[in-house]
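Engineer: heads up, no residue letters with this:
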């Protein structure tokens, strides 16, 4: 491949199938504070958002940063306890990224996750070695649907945004990719294909990575 290209992966729900555990841990966190939410609606409203954004939206916009950090840590401890025994990469993921790297494609992670959750997934599953760069919530000011995290990843890779394909599981993330000028592949770990029908930047919708063809993806750029 003569033209530089990149694949940029969301992490939660895209590299690992864990979004139900995030939702369950959020619901438990808020239940401890007398707040209840319907699980599907909560997921649709929050998937892709940073934890601090979710907390301020539901507990108050003026909560100090140090208190937000303590609250976010409480929620993330719950999440890691719930998901820890179930951690594994989505079917076909490691073969796919290994083949992409062999084909000369640059690889990045661009996630709304905080540093400890990135370590919990990428390092403890020995997945970080596949990527040229990892961008997380601590590296950007605005979470998805703002495009910041994807643009930061493209910048660090040295690849034009138009030559990047984003892999996502949530509408908020696909919208962030659209705003970044990037095409997207949807992994339907948590929502059906119909949830993404409005997005004109979606080029594939798949259940996992087993049937994705790297050559045809790159040809779409």
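Structural biologist: Structure received. Quick caveat, the model's predicted, so the values are computed rather than measured.
Engineer: hey, let's count contacts and neighbours off CA atoms from now on
Structural biologist: Fine.
Engineer: ok, residue 50 touching residue 115?
Structural biologist: No: at 11.8 Å, residue 50 does not count as touching residue 115 under the criterion of C-alpha atoms under 8 Å.
Engineer: between these two, which one's more packed in?
Structural biologist: Under the criterion of other C-alpha atoms under 10 Å, the comparison of residue 50 against residue 115 puts residue 50 first, with 21 against 14.
Engineer: got the contact list for the helix or strand containing residue 151?
Structural biologist: When elements are assigned from DSSP states H and E, residue 151 belongs to helix 148-157. With contact meaning C-alpha atoms under 8 Å, 6 or more residues apart in numbering, helix 148-157 is reached by 6, 8, 106-112, 132-137, 139-143, 160-161, 164, 176-177, 180.
Engineer: this is the comparison structure:
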């Protein structure tokens, strides 16, 4: 049995990527920003996203990001509606079995805290860590190594659940066993570095407890 399971947030515990992409595209259109040459931001982080929007002028980049946050301040992400089926059952099952749980996300701290509160899962997670609190974000392994440190576990005792190539690479570099979540219909990403391919989130339970 594994000592800990660490989950990514977007694409793992919540299907938020399509809505995030829709909001960014709406904002870019309103600001007259041509996003036709931008890469796919699936599984990426704010530094990469807004670095593409404004690669040179740091002050303008920060103003745009602040304006983006303000634009949707009264329309928070509907995390409860977008939650992956089986989130509470999976976390509760791990808690009952004595397996420690963590959330390691590239999202800012305020986003992570808002998500945990919206789903009411604070009591089912032992630690949460933002990539922005680490020296380097994904695909560096820092966020996973920091989460393991806080949980008091070694990589060989840990399962990580990820979805994007960037996150899978980060988890792989941490030395943990990596589980890939199934992707939404129409999304095609390279998950070949994963050790295990899940069919649903609940698959984590027998895997972690075996």
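Structural biologist: Good, I have the coordinates. Computed from a predicted model, the values in this text were never measured in an experiment.
Engineer: got any residues that touch both of residue 50 and residue 115 of structure 1?
Structural biologist: In contact with both residue 50 of structure 1 and residue 115: residue 137, using C-alpha under 8 Å, 6+ apart.
Engineer: of the contacts of helix 148-157 of structure 1, buried ones?
Structural biologist: Buried members of the contacts of helix 148-157 of structure 1, scored by 16 or more other C-alpha atoms under 10 Å, are 6, 8, 106-112, 133-137, 139-140, 142-143, 161, 164, 176-177, 180.
Engineer: the helix holding residue 151 of structure 1 against structure 2, how far on average?
Structural biologist: Its aligned residues in structure 2 lie a mean 0.7 Å from helix 148-157 of structure 1 after superposition (mean C-alpha distance after the TM-score superposition for structure 1).
Engineer: what comes up buried for that helix?
Structural biologist: Buried-residue list, helix 148-157 of structure 1, by 16+ other C-alpha under 10 Å: 148, 149, 150, 151, 152, 153, 154, 157.
Engineer: check which helices and strands whichever helix or strand comes after that helix sits against.
Structural biologist: Sequence-wise, the next helix or strand downstream of helix 148-157 of structure 1 (DSSP H and E) is strand 164-168. Using 3 or more C-alpha pairs under 8 Å, 6 or more residues apart in numbering; DSSP states H and E, the elements in contact with strand 164-168 of structure 1 are strand 6-9, helix 171-179, strand 183-187.
Engineer: with distance to residue 40 of structure 1 as extra columns, can I get the ones you listed in CSV?
Structural biologist: Formatted as CSV, the entries for these read as follows, by distance: least, C-alpha to C-alpha, whole Å:
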stretch, distance to residue 40 of structure 1
strand 6-9, 23
helix 171-179, 13
strand 183-187, 17
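Engineer: so which of the ones you listed comes closest to residue 199 of structure 1?
Structural biologist: Closest approach to residue 199 of structure 1 among these (C-alpha to C-alpha): helix 171-179, 7.5 Å.
Engineer: how much does that closest one stray from structure 2?
Structural biologist: So helix 171-179 of structure 1 averages 0.7 Å relative to structure 2 (mean C-alpha distance after the TM-score superposition for structure 1).
Engineer: and that helix, which stretch of structure 2?
Structural biologist: Here helix 171-179 of structure 1 aligns to structure 2 at residues 165-173, judged by TM-score structural alignment.
Engineer: centre of the chain to stretch 33-41 of structure 1, how far?
Structural biologist: Relative to its chain's centre, stretch 33-41 of structure 1 lies at 22 Å (C-alpha atoms, centre = their mean, to the nearest Å).
Engineer: sorry, that was for stretch 32-47 of structure 2
Structural biologist: The chain centre lies 17 Å from the centre of stretch 32-47 of structure 2; the measure is C-alpha atoms, centre = their mean.
Engineer: now do the buried residues in that stretch.
Structural biologist: Result for stretch 32-47 of structure 2 [16+ other C-alpha under 10 Å]: buried residues 42, 43, 44, 45.
Engineer: neighbouring contacts of stretch 162-175 of structure 2?
Structural biologist: Contacts for stretch 162-175 of structure 2 (C-alpha under 8 Å, 6+ apart): 7-8, 11-12, 42-44, 138-142, 144-145, 155-156, 160, 177-183, 189-191, 193-194.
Engineer: now the helices: where do they sit in structure 2?
Structural biologist: Ranges of helices within structure 2 are 17-31, 46-53, 58-71, 79-82, 87-96, 109-119, 142-151, 165-174, 204-209, based on DSSP state H.
Engineer: and the fourth one, what does it pack onto?
Structural biologist: Translated: helix 79-82 of structure 2. Counting by 3+ C-alpha pairs under 8 Å, 6+ apart, helix 79-82 of structure 2 packs on helix 109-119.
Engineer: what stretch of structure 1 lies opposite the helix it packs on in the alignment?
Structural biologist: Aligned by TM-score structural alignment, helix 109-119 of structure 2 falls on residues 115-125 of structure 1.
Engineer: what's the first-to-last distance across the matching stretch?
Structural biologist: Start and end residues of stretch 115-125 of structure 1 are separated by 15 Å (C-alpha to C-alpha, to the nearest Å).
Engineer: now do that stretch: distance to the chain's middle.
Structural biologist: Distance, centroid of stretch 115-125 of structure 1 to centroid of chain: 13 Å (C-alpha atoms, centre = their mean).
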